[in-house]
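1. Got a sequence here, can you model it:
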Amino acid sequence: MKALLVLGAAAFAAGAFAQVTPVGTWRSIDDKTGEAKAEIRITESGGVLTGRIEKSLKKDTKPDAVCDECRDERKGKPIAGLEIIRGAKKAEGQDVWEHGKILDPENGKEYTLRLAPVDGGQKLQVRGYLGPFYRTQTWVRVQ
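-> Modelled structure (predicted):
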């Protein structure tokens, strides 16, 4: 019985630890309006994060919407499945992922990215930098 409790506690701790990462599905919340904009799935491969829009949550988005404002190979690509996060890596000794890029498909601009899980990994602080200026959104983990 004691062994089962220890195993259960270890499994719970491992699950809790695994959640302090940007990997997973997130609901992006507009920092200006407070409305949900999209669900984004962040994955990790070889220590590098990538994020794609799973679906738009904006009421006025057409099902066949494409990224008209994108300036690279993503121009004209469907919003659903669009890669918006590229190249973020974990900062040594911190629960922060940096030095990647994030795309705002509404204006086609790419920003330097910083991701920081907060509230035990239930929220994600997403900060995009353009020079000394930045904008921060808090995304909510989708269960």
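2. Every contact and neighbour count from this point should use C-alpha atoms.
-> OK.
3. How are the strands of this protein distributed by residue range?
-> Assigned by DSSP state E, the chain shows strands spanning 24-29, 36-45, 48-56, 83-90, 97-104, 109-118, 123-130, 133-141.
4. okay, the angle between the second one and strand 133-141?
-> Put plainly, it is strand 36-45. In terms of direction (axes from the mean of the first three to the mean of the last three C-alpha atoms, to 10 degrees), strand 36-45 departs from strand 133-141 by 90 degrees.
5. What residues sit buried inside strand 36-45?
-> 36-44 (16 or more other C-alpha atoms under 10 Å).
6. Mind putting the strands of the chain into CSV with distance to A16?
-> Formatted as CSV, the strands of the chain follow (distance: least, C-alpha to C-alpha, whole Å):
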stretch, distance to A16
strand 24-29, 13
strand 36-45, 18
strand 48-56, 20
strand 83-90, 18
strand 97-104, 18
strand 109-118, 12
strand 123-130, 13
strand 133-141, 13
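7. which residue packs closest to I53, ignoring adjacent ones?
-> Distances taken as C-alpha to C-alpha, 6 or more residues apart in numbering place I40 nearest to I53, at 4.4 Å, with adjacent residues excluded.
8. residues in contact with that neighbour?
-> 25-28, 51-55 (C-alpha atoms under 8 Å, 6 or more residues apart in numbering).
9. Of the residues you listed, just the buried ones, ChimeraX syntax please.
-> Entered in ChimeraX, the line below selects the buried ones among the contacts of I40, by 16+ other C-alpha under 10 Å:
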select :25,26,27,28,51,52,53,54,55
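10. one more to line up against the first:
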Amino acid sequence: MKKFGCACDEEKEPTILDPSIDGPSEEIIEEHIREKIEEGLFDDNPIYDKNHLSDNLKKLNETPVMNEKTIFPDILKAHKLPEGKFGLLRVLSGKVNFVWEENPEVIYTVDSDHPLVIFPEKHHRVILNGPAELKVEFYE
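-> As a prediction, this is how the structure comes out:
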């Protein structure tokens, strides 16, 4: 796995988070991630959101439903949302992986039961690992 922004020589195995298989995320997060949570790293940044973002946000638009053949290529490359714009990654069928480029060793599994909130100005990318249908909703 290519490491972004890391000059270290040591190759680490990615941490795969999949709450639909192993239960609630607090039960499957490995010890080093728990320490980050205890330090307050994620206090104001919920990752999985059942159905929506804050009620204060207004939906702007959304991508068409995409699959492994029709996905926009830029979604698979590192990119970011502009300031003030949030995304909600919804997977309609199958599963995809999601990576925050600042912490590429942690891979989030996104499925129909676990949409993922995408925060503004944070580089990220989607990783396809099989057939899937997905879309991204945009809010401000």
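11. Could you quantify their similarity as a TM-score?
-> The TM-score (TM-score structural alignment, normalised by the length of the second structure) is 0.29; 78 aligned residues with a C-alpha RMSD of 5.2 Å.
12. just to revisit the earlier point, and the strands of the first structure: which comes nearest A13 of the first structure?
-> A13 of the first structure lies closest, by C-alpha to C-alpha, to one member of the strands of the first structure: strand 109-118, at 16.8 Å.
13. Show me which residues of the closest one are buried.
-> By 16+ other C-alpha under 10 Å, the buried positions in strand 109-118 of the first structure come out as 110-118.
14. Correct me if wrong: R52 of the first structure contacts I84.
-> Yes - if you go by C-alpha atoms under 8 Å, R52 of the first structure and I84 touch, sitting 5.6 Å apart.
15. so who does I127 of the second structure touch?
-> Here I127 of the second structure is in contact with 76, 96-99 (C-alpha under 8 Å, 6+ apart).
16. longest helix of the second structure?
-> helix 31-38 (DSSP state H).
17. and whichever helix or strand comes after it, what does it pack onto?
-> For helix 31-38 of the second structure, the following helix or strand on the C-terminal side (DSSP states H and E) is strand 59-62. Judged by 3 or more C-alpha pairs under 8 Å, 6 or more residues apart in numbering; DSSP states H and E, strand 59-62 of the second structure is in contact with strand 124-139.
18. Just the buried residues of the strand it packs on, please?
-> Neighbour-count burial for strand 124-139 of the second structure flags 124-128, 132-139 (criterion: 16+ other C-alpha under 10 Å).
19. buried residues in the longest helix of the second structure?
-> So for helix 31-38 of the second structure, nothing qualifies as buried (16+ other C-alpha under 10 Å).
20. If you count contacts, what does that helix end up packed against?
-> The helices and strands touching helix 31-38 of the second structure, judged by 3+ C-alpha pairs under 8 Å, 6+ apart, number zero.
21. can you do 10 Å?
-> On a contact count with 3 or more C-alpha pairs under 10 Å, 6 or more residues apart in numbering; DSSP states H and E, helix 31-38 of the second structure meets helix 25-28.
22. Buried residues of the helix it packs on, list them for me.
-> Buried, per 16+ other C-alpha under 10 Å, within helix 25-28 of the second structure: I28.
23. List of residues touching that helix?
-> Applying C-alpha atoms under 10 Å, 6 or more residues apart in numbering, the contact partners of helix 25-28 of the second structure are 15-19, 21-22, 33-34, 37, 48.
24. with these in mind, which one is nearest to E62 of the second structure?
-> Nearest to E62 of the second structure among the contacts of helix 25-28 of the second structure, with distances taken as C-alpha to C-alpha, is Y48, at 18.2 Å.
25. I'd assumed L49 was in contact with I85 of the first structure.
-> Yes - contact criterion C-alpha atoms under 10 Å: I85 of the first structure and L49 qualify, at 7.2 Å.
26. re earlier: list residues touching both of R52 and I84 of the first structure?
-> In terms of C-alpha under 10 Å, 6+ apart, R52 of the first structure and I84 are both contacted by the residues 40-42.
27. I'd assumed L60 was in contact with F138 of the second structure.
-> Yes - applying C-alpha under 10 Å as the test, F138 of the second structure and L60 come out as touching, 5.6 Å apart.
28. biggest separation within the buried residues of strand 36-45 of the first structure, which pair?
-> Among the buried residues of strand 36-45 of the first structure, A36 and E44 lie farthest apart (C-alpha to C-alpha), at 23.8 Å.
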